[in-house]
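Q: missing the sequence, but the structure's below:
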């Protein structure tokens, strides 16, 4: 390797050496502990230390790095105490995830590191969001994100690169091309000669770097970072390297030809660099031995601390409490001035007033800027808040969700508009696996609201009419809001934006312009998880949400002799089940109406909870009414048959007569 052309001072060259030596020695120790059964799993980065160390040391400590599971050198170069790393790998409390996740699946704001999840791709979009926040805060900082050659085939990779290019985000995309994705060689993963070529299609500057040459990595990344800070833009860097051990140790390396292993062994980044330092009289044999002893003592001393730490004891209360970031609801009471407006207007007003209240709030979505969104919720917003805060996005839901998470990580708030709730399936992974789990895993909240225009009754067919709230009520860590009235929608949206946890905010399209209500003109909040009792009666309890509330109201209006409690849930997670229990204990009968298809829906859980907790108060079986077990159809006659509105009245009368 050509080290001679890099004119760094000898002190820095030695620092680069010791910074590579430490992760190498830690790994060698971990492999011994793995064989002894003292750790459960290990993903080796032996042979790739120059990349992690070179990138981390070339960056400012205040700049975020998003590493992968072979980037131990990033963590050690950021000087994370080793006993905390060791405790993390052993699932102990001094680690970063309280035993809730393993290896490098963690982040730490203290060291500006945001760890990966096993789905790999979303962290690329997270880097976009972090970098966007840096731009909006007018800070000249780079965000570096790592990925392997295998993950470059994922859609998230392409979505993240596209967003970064369109928005000129200061992101350094680092691809570690180490030859294999688990056992699949690169020639079975992509057709282009170099992964750096993938940047061309996004109009992105790209570079190829020898990932085993520490001086080349450090010098090139340092120069790129300096340039990006002054001229913000994304840059793609492909590091040519090789994985010298299995994907993880249990995988082995039988699928790799021995001659290929021998070829790359000769390119070992540490051994070659040591020979260079020895030859140039920068590192003596005595000094080398001293460094190794010092690091070995550091490893052993910190291992003793980690091994001496007690195993975590399960505490159910603590586990449940850790799913969400604690939030003290701030009540802002409505003023006296009211205006009769539609649901769509109430949501728009609430969003606008939240933008005025929170200078760090950014709205993301397709066609939301000049066009004002397909439902005109954000019409005129760019004139007031500018395109920095009201941002049109490419059609790439997954990376936009991830970018919203990145904004949150970097101290901002985000509201993302799914153009239609149906399209959330394209962004499902980062919602349920990244946003939902981050606080539980490493105490990092997702200050993100995802607006979900949803529902049938508008003849929009199977891909624009779903009400898919049950996809998310199942996932711990998410909050789900589903208002039926303008007053509720405005106040609940304000609270959802204030809440530091991820919120799915469902807005029924058929109600947007058909439901009017007197709504306070100024800013106010309503608590999440508090149902609304719309009607009171002794005969039966009717529970619903969204459009179902209006169907129930219409049915009760047509049957004035029925004295019913009508409960509008308003919020599905957290769920005000106590309001349901109280009503059932009074009436003895319960019917639950939902627009979603029956199986696995919210009504099923409410029914089960009532059966478990109020069985002795029931005078009849709990009745669920829902849409047909089919996709929602297009033709009006078919859609009317699909929706449960007409069937509800029949079921209600049958239950009353039981």
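A: Perfect, thanks for sending it. Small disclaimer: the values here were computed from a predicted structure and weren't measured.
Q: contacts, neighbours, all on C-alpha from now
A: Fine.
Q: any idea how far the spatially closest residue to residue 53 that is not a sequence neighbour lies from residue 215?
A: The shortest distance from residue 53 to any non-neighbouring residue, by Cα to Cα, 6 or more residues apart in numbering, is to residue 73 (5.0 Å). Distance of residue 73 to residue 215, given as Cα to Cα, to the nearest Å: 15 Å.
Q: Quick check: which element contains the residue nearest to residue 53?
A: helix 72-77 (DSSP states H and E).
Q: Quick one: list the elements packing against that helix.
A: Judged by 3 or more Cα pairs under 8 Å, 6 or more residues apart in numbering; DSSP states H and E, helix 72-77 is in contact with helix 10-35, helix 49-58.
Q: want to compare, so here's the second one:
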């Protein structure tokens, strides 16, 4: 291994040596503790330390890094206190996740680190989001994110590199090519020989370096970062290396040919750099011994503090509260009395426009939303008023754009992400349920993202443009779900969702866009999230519903003048208004829960179960659910009408009244 010190001083080289030695010594200690049962799992980075250390020390301390399993050197080079780091490994409360996640699955804004989730790929787009925020704020900063060669097979890798290239984002993508994705060798992961072959296809610069040469890593990343700060653009750096232990210790290494270990052991990044410094007289045996003793004592002190820290005591109230960033909504009333007739779609557009004026750090992202104005023309004219930096057309990459929203939240920005149709959100599902929803619970970082979801059937659009998929997210703590049924609520609730620092799934029924008109305030106002409203009052029974269901219920009751009913419009589905449900159940004693979504596993099932558990003595009949057929949504109008619950609603009402 050849080291080219260029103009680096002895102090520079010693700084690099201290940086690479500490994680090696910690790793050696962790392997002992693993065998003793004092840590439950370990992903070893032995043999790959030069990548983490060299790249971290090459950046400014306030530039964000997004590490993976084998990047212990990122954390040690950012001077994270070892007692807290070891407490994190042991699941102690004094770690960074209060015992809620393990190893490097955490972030620390103080240290400008955003940790991984086990899905690997999603963090690449989060790096894009951080970089976009830095660029919008005119800060000359670089963001660096790692991927393994295996993780680079995921679609998130393509999406993140493609968006970074199209938008010219200042991101360094470091690919740690160690030849294996767990046990799968590179020739079964990708057909190209090297990752630098991918760079030209994305239109970005790509470099390959010796990932075991800490000086080469440091020098390359340092020069790349300097260039990117002055001329923002992404860059791909492929670091060739080798993992000397298993993917994690339990997996072993039997699947790796022994000759690879023999070859790569000669390229050990710590031993080779140490020998070089000794030969250059930069390091002496006495100084080496002193540094090792200093680190040994620091490690032992950190372990003693971590070992003496008790395991966390469960606190249900705290666990539930920490799923969401603290926020108390103060409902905002309009400042003047001016009102106008507005369609549902206009109300959504008004909300976005006024929120963009209210929050200078708000950015809207989505496919075709800029000059074209979106497929439903909700953002028509926005580019002329707010500019393309804030009204951002995106490639077709739902996962990347959702991840970018989280990255922007880390830099204190708000974002609204439009799904062209709610159906397409499945392409970004992991970002929502694993990243946005869990981020605050895991390490205290809120995801200030609203996901707009044009939803619903009735327009003969078939199985992939008509789904009501709110129940997909209803099961996920950490999200909020809002589903208005009127223009007034659409504007006020969308304003409230954008104001809220937590991730909100905002559903908008497409058939209401241009079919429903209401006189609403011209001025900015909000409606309380989590509070239902009585859309109609009666005494014979209650229909609990939301979205289009409110209008179906009203239409039905207009044909049944002999009966009267409460129609409770939930408006918010997560959280939903249990007290309002209790009140209407107590009042009428007969309940129908109605939704457009398929019946099995729908939100109505949860509400019906809650009523049975909490309001059983107030019931005069069974709780009835009415929903869509348990099929995909068909294209032909007669088939679609049969799918929808409108006809079955009348049948179930008549049966309930005769009970």
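A: Right, received. Where do you want to start? A quick note: this is a predicted structure, and the numbers were derived from the prediction, not measured.
Q: Do you know the score for how well these two fit?
A: Comparison of the two superposed chains (TM-score structural alignment, normalised by the length of structure 1) gives a TM-score of 0.99, and 658 aligned residues with a Cα RMSD of 0.7 Å.
Q: quick one on the thing from earlier: and the helix or strand just after the helix holding residue 73 of structure 1, how far from the chain's centre?
A: Next helix or strand after helix 72-77 of structure 1 toward the C-terminus (DSSP H and E): helix 82-89. Helix 82-89 of structure 1 sits 24 Å away from the centroid of its parent chain (Cα atoms, centre = their mean, to the nearest Å).
Q: which residue in structure 1 lines up with residue 463 of structure 2?
A: When structure 1 is aligned by TM-score structural alignment, the residue opposite residue 463 of structure 2 is residue 462.
Q: so who does its match touch?
A: 631-634 (Cα atoms under 8 Å, 6 or more residues apart in numbering).
Q: burial of the residue nearest to residue 538 of structure 2 when sequence neighbours are not counted, as a residue count?
A: In this structure, residue 538 of structure 2 finds its nearest non-sequential neighbour in residue 565, 3.7 Å apart by Cα to Cα, 6+ apart. Per other Cα atoms under 10 Å, the neighbour tally for residue 565 of structure 2 reads 20.
Q: Could you double-check that residue 299 of structure 2 lies in contact with residue 81?
A: No: counting by Cα atoms under 8 Å, residue 299 of structure 2 sits too far from residue 81 to count as a contact (10.0 Å).
Q: ok, those two, which is more surrounded?
A: Applying other Cα under 10 Å to residue 299 of structure 2 and residue 81 shows that residue 299 carries more neighbours, namely 18 against 12.
Q: Buried ones in whatever helix or strand that one lives in, by neighbour count?
A: Using DSSP H and E, residue 299 of structure 2 sits within helix 285-307. By neighbour count on 16 or more other Cα atoms under 10 Å, the buried set for helix 285-307 of structure 2 is 295-296, 298-299, 302-303, 306-307.
Q: will you turn the contacts of residue 462 of structure 1 into JSON lines that also has neighbour count and distance to residue 249 of structure 1?
A: Below are these laid out as JSON lines (neighbours: other Cα atoms under 10 Å; distance: Cα to Cα, whole Å):
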{"residue": "631", "neighbour count": "15", "distance to residue 249 of structure 1": "45"}
{"residue": "632", "neighbour count": "28", "distance to residue 249 of structure 1": "48"}
{"residue": "633", "neighbour count": "21", "distance to residue 249 of structure 1": "50"}
{"residue": "634", "neighbour count": "19", "distance to residue 249 of structure 1": "53"}
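Q: Please produce TSV containing the residues you listed, extended by distance to residue 518 of structure 1 and secondary structure.
A: Rendered in TSV, the data for the contacts of residue 462 of structure 1 read as follows (distance: Cα to Cα, whole Å; DSSP: H, G, I helix; E, B strand; the rest coil):
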residue	distance to residue 518 of structure 1	secondary structure
631	35	coil
632	32	coil
633	34	coil
634	33	coil
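Q: Looking at structure 2, which of those residues hold up?
A: With both residues aligned by TM-score structural alignment, their matches' Cα atoms under 8 Å, the contacts of those that structure 2 also has are 631-634.
Q: ok, of the buried residues of helix 285-307 of structure 2, which one's closest to residue 645 of structure 2?
A: Nearest to residue 645 of structure 2 among the buried residues of helix 285-307 of structure 2 is residue 306, at 57.6 Å by Cα to Cα.
Q: Now that closest one. Nearest residue, chain neighbours left out?
A: The shortest distance from residue 306 of structure 2 to any non-neighbouring residue, by Cα to Cα, 6+ apart, is to residue 87 (4.9 Å).
Q: Structure 1: which residue goes with that neighbour?
A: Match for residue 87 of structure 2 (TM-score structural alignment): residue 87.
Q: residues contacting that match?
A: Residue 87 of structure 1 neighbours (Cα under 8 Å, 6+ apart): 93-95, 306-307.
Q: nearest to residue 206 of structure 1, of those?
A: Closest approach to residue 206 of structure 1 among the contacts of residue 87 of structure 1 (Cα to Cα): residue 95, at 36.3 Å.
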